[in-house]
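Asker: Structure of the sequence below:
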Amino acid sequence: MEHLVPQTIDLLKKEVPVEEGSLHLNGDEVKTTGLVLVDLVNGFCTVGAGNLAPKMADKQISEMVEESVKLARLFCERKWPVLAFLDTHHPDIPEPPYPPHCILGTDEANLVPDLQWLENEPNATLRRKDCIDGFLGSIDKQDGSNVFVNWVRNNNIKLILVVGICTDICVLDFVSSALSARNRGFLSPLEDVVVYSRACATYDLPLHIAKTLKDAIPHPQELMHHVGLYMAQGRGAKVVSEVSFGALGQS
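Answerer: Modelled structure (predicted):
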């Protein structure tokens, strides 16, 4: 039955297509563009780093990290705003249905090695979140303020470019909440939410592996990545497969 999976994915893509465009950042518009990095932490991206990390080298995840690092460097070179979410959990507070992961104080909850330089970037904001949805994870439990909302307002951001992991879980939930907040007028001056498909990824848990694990739900990577992009587009996000930049300093 496993050999039917590619045909199933091809059929799905035909029946529920994702319209992917391109994004060119150039001229005055770039001054209002921000980059959101979702959970590029060891616990999700580095081989063998934890319960939810890939067990072996994963092409989709590796390419996502590579593209995200490129974008982060380009944004920082131009001094454009960057916000990075880091999935981080208290050891005594579980997140069902997932096993313990990205525990506070462990290396799992830290940025992948190729992005650790962001910690010293003045135009980068890092937010540790203790839930799937970065929008909810941005809410301060003491005063109700929201780090993400303030970041958008303080930087006068009209477009956010979203990348990271997992396409159909943390990325999708954040995108959906951001769009709902925008639609209700909570995120002025934000206008557009753009998801860069090549800089997003999800995990792979094929059916034959899931059957051997207790309480595991099958999660075929390519299929669920497509579903995540389709759902984000259905919420109102723009999906692009290419991002290009004008020359540094061009206006």
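
Asker: switch to C-alpha atoms for all contacts and neighbour counts from now on
Answerer: Fine.

Asker: and residue 78, how many neighbours?
Answerer: Around residue 78 sit 13 other residues, with neighbours defined as other CA atoms under 10 Å.

Asker: ok, residue 184 - contacts?
Answerer: Contact analysis of residue 184 by CA atoms under 8 Å, 6 or more residues apart in numbering lists nothing.

Asker: Can you list the helices and strands that the helix or strand hosting residue 164 packs against?
Answerer: When elements are assigned from DSSP states H and E, residue 164 belongs to strand 159-165. Other elements packing on strand 159-165 under the criterion 3 or more CA pairs under 8 Å, 6 or more residues apart in numbering; DSSP states H and E are strand 33-38, helix 59-77, strand 192-201.

Asker: how about these, which one is nearest residue 152?
Answerer: Nearest to residue 152 among the helices and strands packed on strand 159-165 is strand 33-38 (8.0 Å), distances taken as CA to CA.

Asker: The next helix or strand after that closest one packs against which elements?
Answerer: Next in sequence after strand 33-38, counting helices and strands by DSSP H and E, comes helix 42-45. Contacts defined by 3+ CA pairs under 8 Å, 6+ apart place helix 42-45 against helix 59-77.

Asker: still on that earlier bit, of all the helices and strands packed on strand 159-165, which one comes closest to residue 5?
Answerer: helix 59-77 (17.1 Å).

Asker: ok, and what's touching that closest one?
Answerer: With contact meaning CA under 8 Å, 6+ apart, helix 59-77 is reached by 35, 37, 40, 45, 81-82, 114-115, 121, 123-124, 163-164, 198-203.

Asker: ok, residue 84 - how many residues close by?
Answerer: Using other CA under 10 Å, residue 84 has 26 other residues around it.

Asker: is it true that it touches residue 123?
Answerer: No - using CA atoms under 8 Å, residue 84 is not in contact with residue 123, being 11.0 Å away.

Asker: next up, for comparison:
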Amino acid sequence: MTTSSLPEHFLAQSHLFLEHMVAWEQNLSSLTWQELQLEAQAGQCAIFSVDMLNGFCHAGGLASPRIKGIIPAVVDVLQGAYAIGVRDFILAQDSHTPESVEFAQFPPHCQAGTSEAETIPELVQLPFADLYRVIAKNSLNAFHGTSLGTWLEQRHNLRTAVIVGNCTDLCVYQMAMHLKLYANAHNWPLRVIIPANAVQTYDIPVTVAQESGLLAHDGDFLHLTFLHHMAINGIEVVRAIQ
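Answerer: Model (predicted):
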């Protein structure tokens, strides 16, 4: 189906909805760390960093300048959280096996034992890196085939979960939705927060996709759409935490 064959009302409504999402994103408010301080000091706040790996930031076939660009914001989140008393830092990170079936959808990346699967040095060098709980994952969802589900079951006192990393529409989305839906199912008042400046996704323009036989992936559109979709599901999307 081409654009010209789509009903005019569909195109008009889609354009209106896109304008709505852009305006929504432009008007996002920010949080302050002081607003989270009570939960942090009570051990009820955790930071989830998703796939901040060399293979997505610095080197390899899936390294993206868009994702590399959020490193300073991710570092700021971890430092800000530590400063108010957060001591739970979960680093959910790809650590694929050579035979990973995910490689049917994505080129081989972040295989266990390679430099691509290593945490970016900007996080390793933080003085509280010994607090990190690294969750090695072999799928987009960090709760599948890992110990993270057991950790969550034992943490019903958790009240705030802040998620940073990549990709907005893939692993970050899976993390946020799993946390929120698990909490909803147990009538558990968990606040799931996404600072929009500290998450990002990659970009494959339509022209590049057509030339290479890949599926197109508009980074700007999908980043915005999935932020909005998470907000619809009760996840708190903010501009930043300062």
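
Asker: Got a TM-score for the two of them?
Answerer: The TM-score (TM-score structural alignment, normalised by the length of the second structure) is 0.81; 220 aligned residues with a CA RMSD of 2.4 Å.

Asker: what would the helices and strands packed on strand 159-165 of the first structure look like in CSV with mean neighbour count?
Answerer: Compiled in CSV, these are given as follows (neighbours: other CA atoms under 10 Å):
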stretch, mean neighbour count
strand 33-38, 24
helix 59-77, 18
strand 192-201, 24
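
Asker: circling back to that earlier point, buried stuff in the strand holding residue 164 of the first structure?
Answerer: Within strand 159-165 of the first structure, the residues that qualify as buried by neighbour count (16 or more other CA atoms under 10 Å) are 159-165.

Asker: Between helix 59-77 and that strand, find me the angle.
Answerer: 140 degrees (axes from the mean of the first three to the mean of the last three CA atoms, to 10 degrees).

Asker: Quick check: what element follows strand 159-165 of the first structure along the chain?
Answerer: If you walk from strand 159-165 of the first structure toward the C-terminus, the next helix or strand you reach (DSSP H and E) is helix 172-183.

Asker: How about the spatially most central residue of the second structure: what's its closest non-neighbour residue?
Answerer: For the second structure, the residue lying nearest the average C-alpha position, counting by CA atoms, centre = their mean, turns out to be residue 172 (2.6 Å). Among residues not flanking residue 172 of the second structure along the chain, residue 166 sits closest, at 5.7 Å (CA to CA, 6 or more residues apart in numbering).

Asker: Touching, that neighbour and residue 175? I think so.
Answerer: No - with contact taken as CA under 8 Å, residue 166 of the second structure and residue 175 are classed as non-touching, separated by 10.3 Å.

Asker: so where do the strands sit in the first structure?
Answerer: Defined through DSSP state E, the strands belonging to the first structure, from first to last, are 20-25, 33-38, 82-87, 124-129, 159-165, 192-201, 238-245.

Asker: Tell me which of those strands sits nearest to residue 53 of the first structure.
Answerer: Shortest separation from residue 53 of the first structure across the strands of the first structure is recorded for strand 159-165, at 11.1 Å, computed as CA to CA.

Asker: how much does that closest one stray from the second structure?
Answerer: Here strand 159-165 of the first structure, set against the second structure after superposition, deviates by a mean of 0.6 Å using mean CA distance after the TM-score superposition for the first structure.

Asker: any idea how far residue 123 of the second structure is from residue 51 of the second structure?
Answerer: Residue 123 of the second structure sits 12 Å away from residue 51 of the second structure, going by CA to CA, to the nearest Å.

Asker: more crowded one of those two?
Answerer: When neighbours are counted by other CA under 10 Å, residue 123 of the second structure and residue 51 differ, and residue 51 comes out ahead with 30 against 20.

Asker: my guess is that one meets residue 94, correct?
Answerer: Yes - between residue 51 of the second structure and residue 94 a contact is recorded at 6.2 Å, counting by CA under 8 Å.

Asker: which residues do the two both contact?
Answerer: Joint contacts of residue 51 of the second structure and residue 94 (CA under 8 Å, 6+ apart) do not exist.

Asker: And for the aligned partner of residue 227 of the first structure in the second structure, nearest residue in space, chain neighbours not counted?
Answerer: The alignment partner of residue 227 of the first structure in the second structure, by TM-score structural alignment, is residue 225. Excluding the flanking residues, the one nearest residue 225 of the second structure by CA to CA, 6+ apart is residue 21, at 7.4 Å.

Asker: What separation do you get for that neighbour and residue 171 of the second structure?
Answerer: Counting by CA to CA, the gap between residue 21 of the second structure and residue 171 of the second structure amounts to 21 Å.

Asker: Who has more neighbours out of these two?
Answerer: Neighbour comparison, residue 21 of the second structure and residue 171: the larger count goes to residue 171, with 22 against 18 (by other CA under 10 Å).

Asker: Return the residues in contact with the residue lying closest to that one once chain neighbours are set aside.
Answerer: If you skip the residues right next to it in sequence, residue 171 of the second structure has residue 140 as its closest partner in space, 4.9 Å away by CA to CA, 6+ apart. For residue 140 of the second structure, the contacting residues are 170-171, 174, taking CA under 8 Å, 6+ apart as the criterion.

Asker: Just tell me what residue 140 of the second structure corresponds to in the first structure.
Answerer: If you follow residue 140 of the second structure across to the first structure using TM-score structural alignment, you land on residue 132.

Asker: ditto for residue 50 of the second structure
Answerer: Under the alignment by TM-score structural alignment, residue 50 of the second structure pairs with residue 38 in the first structure.

Asker: just checking, its match touches residue 163?
Answerer: Yes - look at residue 38 of the first structure against residue 163 with CA under 8 Å: they come within range, at 6.1 Å.

Asker: Find the residues that touch each one of the two.
Answerer: With CA under 8 Å, 6+ apart, residue 38 of the first structure and residue 163 have common neighbours residue 171.

Asker: In the second structure, what residue corresponds to residue 204 of the first structure?
Answerer: Match for residue 204 of the first structure (TM-score structural alignment): residue 203.
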